[in-house]
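coordinates only, sequence not included:
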């Protein structure tokens, strides 16, 4: 390329951006140093996202060292105005910060370093274009640090909170501009001061669209305040540790009316009680909610589970996605009667728009092929179906056979992922026809927990159901001794399924090659 042609390339911003963003970091750094024409674009690429820790960025101000193993990194000399002039040239390009690395104290940045920065900083914003800040480790209640990071353009904040750190108080200075707030961590107690801080913070979250936080932070009065947030689209209450010190269960009730949560599309909540169904109430059906995840972390009975699913399906009839996770059954034997177990899921059949169905239970539940047939017919738009258990099935613990797969093949043409446990030792009662086959949308068939029958028979049945495209027949990995033999057998089945499908494809190609010359 001639010099003039090269100059023209570097003069086109769109091309320069494309080149720079595809370069590895080391090459981009060299471009920033040697090519003045694109230096700013290269710097913008290099410093747009700060990933891991902030040491390399802060070292632009001045060299940093640790005075002892316990001190953490601090500046080796006083900061001058010229240091800040140099630093601001780079920090102006920072838009996202992700602090992920767990470093030894000697390699971590000391609180004193942030104190020095705050004391010597210019009046201008340090990170004027920062829009997203994420940390995966608890931050101390350091106003010096927050004054450096919290800027008016910040719209996404993800912080880790543990007592006694006063994180919520510091969030208030930027609450009005936040669109996403994620308060991570596994707090085991909810003290009165934290509640007061949260109650003071909620009114200031004027534009919040996504809120994720530990469920222990959300009591009935806080839930009521959140329900008035007109822009809130996703509310996620993350599972609380089992040994957490909870307030009375009466403080965790979720009441819905048509005027509450006017923009809510996705909801994740936890109910720690043994009888969760009284804690969900809807005066009228809420049709705008599309995604619902519920964690039942108490000791759940079959009757309370049934009433809970009935309340959820009646209250949110237009769901596209539902996930229910049960931590513990009060009596495992209740779920060994397939008719009784199906009564838990029967109310959910009214969710005709369902795309995603996921149930996680702590022990085996029994269903029949006919029950799966009803589910598949009720949910023709299914994209994924997951009925999971953490322990392997024995042959007498479920009435499901490989025949239940036929129902999904016949009634769910868009199905992409299917996870279900069956008794593969039983002979399938539904014979396959040439038209009985999954559509090409299916990419994962997972039979985790299933018992294994005769390898060739099982593999042949599955292979005949699969389409000619790529589909992974998968069985979950586990180090548990009880899974070892079963995993080995299912690996044999998966390998044989692949061999059968490959032989079938090869046979079709050969047959086509034989008849093709006659048609010419």
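Okay, I see it. Please read all numbers here as calculations on a predicted model, not as lab measurements.

from here on, contacts and neighbour counts on C-alpha atoms
Fine.

And residue 177, how far from residue 127?
Going from residue 177 to residue 127 by Cα to Cα, to the nearest Å gives 16 Å.

Look at the two and report which has more neighbours.
Using other Cα atoms under 10 Å as the criterion, residue 177 and residue 127 rank with residue 127 on top: 22 against 18.

residues in contact with that one?
88, 91, 92, 93, 94, 95, 148, 149, 151 (Cα atoms under 8 Å, 6 or more residues apart in numbering).

SS state for it?
For residue 127, the secondary-structure state derived from DSSP: H, G, I helix; E, B strand; the rest coil is coil.

Which stretches in the stretch 201-350 of the chain count as strands?
With DSSP state E, counting those that start in this stretch as the criterion, the stretch 201-350 of the chain has strands at 210-214, 234-238, 254-256, 266-271, 280-282, 291-300, 321-329.

need these in TSV with distance to residue 183 and mean neighbour count, can you?
Shown next, in TSV, are the strands of the stretch 201-350 of the chain (distance: least, Cα to Cα, whole Å; neighbours: other Cα atoms under 10 Å):
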stretch	distance to residue 183	mean neighbour count
strand 210-214	5	21
strand 234-238	9	21
strand 254-256	20	18
strand 266-271	14	21
strand 280-282	24	17
strand 291-300	18	21
strand 321-329	22	19
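
Please produce JSON lines containing those strands, extended by distance to residue 447.
Converted to JSON lines, these look like this (distance: least, Cα to Cα, whole Å):
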{"stretch": "strand 210-214", "distance to residue 447": "32"}
{"stretch": "strand 234-238", "distance to residue 447": "28"}
{"stretch": "strand 254-256", "distance to residue 447": "35"}
{"stretch": "strand 266-271", "distance to residue 447": "27"}
{"stretch": "strand 280-282", "distance to residue 447": "33"}
{"stretch": "strand 291-300", "distance to residue 447": "23"}
{"stretch": "strand 321-329", "distance to residue 447": "19"}
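
Got another one to weigh against that:
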């Protein structure tokens, strides 16, 4: 055998390029290959069912159930486990770095289920307290309590925790408030090296968790968690190495106002030794922009790179202004690259109310332009951006690195926008990497001259429900800006009645016809532009 094959790094690099079937074959070829191949075979793709099937064949059984659509195998133990059942289980369990534990999965056209009682048997008969000594990542799903199996399985997660666990993801935990608090209180002792914790689906309903216990995880880098109380944010803000923070709040509008007030009180009680934030990605779900701003102010200063806010209710312009103020006073303009503000609620807004409460003017928006590293800016809400060509030019000049600009994800109405086709010429020149441009046009009217810029970056365009006069003229103009438009996204709006503004009499059918013609004609114009570019 070549001496190079006795070097572990070389052997591992070779084996990493083999699929699972070949790894299984290689592991049985010779002793030199056996351990490295088995390590890779079990490292990241193991399930609990795979391990149980490694036990003696008389220790477990599978019961097949059939429906017209699928065949399901239900795995359970056939008898009480004894010490001689465990050697092969432990041999492979010690190699596992990533393990998924769930009641069922679908693989190769067949369903596989594990009976809940299996967890009870493993807990009772296991030969040692730590079955998975090298496990680094655990993905856990709690078994549902059914009339057949009245067994609460959440606490059996302890079987899989260990001293080397780095990442824990709990889906559909089903834990009660008492169970959740006890689990968090004991987690530091059971998984002391934890770096990433996702408990966003810890319980069926929002419960008050013991966030003070999480404050002891000083090495924690990623935290995805539901919160119910302002003090939870304060405890979390004390984590000195937290890079990714994802919070979910489920509060009514009135409770959200109380949450903001109490958060300010808790923030004022902070000690002077409170660490500066190192959070790079901050996500807050199911809240308004004003509540997000209050959470952001918990830290004195941010070096944030990405912000994501989602809400089930629309935020008004005043809340957006508060968000902008918190952003400019608590966040470094040299670090932030992504802002996404998403509203998942369905809301009907009258024109009068839109103009009064949901209009974003250049004066409100312009402070964000100081964040010159922005690459992704997306707003999906009832906001209407009252911009004109001059301000759009300022925006493009301020964000030369932007790849995704979406200001047209509301209902796309053009009533307040003053942006015209001519205003778009700044983007292919000053934002050469732009891959999505969403901006509501006041009107796609006849243009005086057609630009010859011909940026060939693939791009998606969304112009809202802009009126259109001459489709051929518009198609010709756009082809002078971009020669590779992959999709006109706003076409789908003309058949979408999700958002409705009362009193609207505009013919969506006419808009659909006009912009569909633009899309058809654009292809021909773009081909000519591209051919001219090649000749030059």
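Right, received. Where do you want to start? Computed from a predicted model, the values in this text were never measured in an experiment.

Sort out which one of the contacts of residue 127 of the first structure lies nearest residue 242 of the first structure for me.
Lowest distance from residue 242 of the first structure to the contacts of residue 127 of the first structure (Cα to Cα) belongs to residue 149, with 33.8 Å.

rewinding a little: okay, and which of the contacts of residue 127 of the first structure map to helices?
If you go by DSSP state H, those have 88, 91, 148, 149 in helices.

How about the contacts made by the last one?
With contact set as Cα under 8 Å, 6+ apart, residue 149 of the first structure has these partners: 126, 127, 130, 133.

Residue 510 of the first structure belongs to a helix?
Yes - looking at residue 510 of the first structure with three-state DSSP, it is inside a helix.

how about the helix or strand hosting residue 518 of the first structure: buried residues?
Following DSSP states H and E, one finds residue 518 of the first structure within helix 481-519. Neighbour counts over helix 481-519 of the first structure (16 or more other Cα atoms under 10 Å) mark 483, 486-487, 489-491, 493-494, 496-498, 500-501 as buried.

and if you look at stretch 121-134 of the first structure?
121, 125, 126, 127, 128, 129, 130, 131, 132, 133, 134.

again, but for stretch 456-464 of the second structure
Neighbour-count burial for stretch 456-464 of the second structure [16+ other Cα under 10 Å]: 456, 457, 459, 460, 461, 462, 463, 464.

next one: stretch 195-205 of the first structure
In stretch 195-205 of the first structure, counting by 16+ other Cα under 10 Å, buried: 195, 197, 198, 199, 201, 202, 204, 205.

swap in stretch 36-48 of the second structure?
36, 37, 38, 39, 40, 41, 42, 43, 44, 46, 47, 48.

I figured residue 487 of the first structure hits residue 474, correct?
No - when contacts are counted by Cα atoms under 8 Å, residue 487 of the first structure is not listed as touching residue 474 (9.8 Å).

how far away is residue 509 of the second structure from residue 533 of the second structure?
36 Å.

my bad, residue 130 of the second structure
Noted for residue 130 of the second structure: a distance of 66 Å to residue 533 of the second structure, by Cα to Cα.

And residue 71 of the second structure, by the same measure?
The spacing between residue 71 of the second structure and residue 533 of the second structure, counted by Cα to Cα, is 58 Å.

swap in residue 358 of the second structure?
Using Cα to Cα, residue 358 of the second structure is found at 43 Å from residue 533 of the second structure.

for residue 281 of the second structure, same thing?
Applying Cα to Cα, the value for residue 281 of the second structure to residue 533 of the second structure is 41 Å.

Next: residue 522 of the second structure.
16 Å.

what do we get in the first structure for residue 367 of the second structure?
Aligned against the first structure by TM-score structural alignment, residue 367 of the second structure finds its counterpart in residue 347.

what's its match in contact with, if anything?
Here residue 347 of the first structure is in contact with 309, 310, 313 (Cα under 8 Å, 6+ apart).

if you set the cut-off to 10 Å instead, what comes out?
The contact partners of residue 347 of the first structure, taken as Cα atoms under 10 Å, 6 or more residues apart in numbering, are 306, 307, 308, 309, 310, 311, 312, 313, 314.
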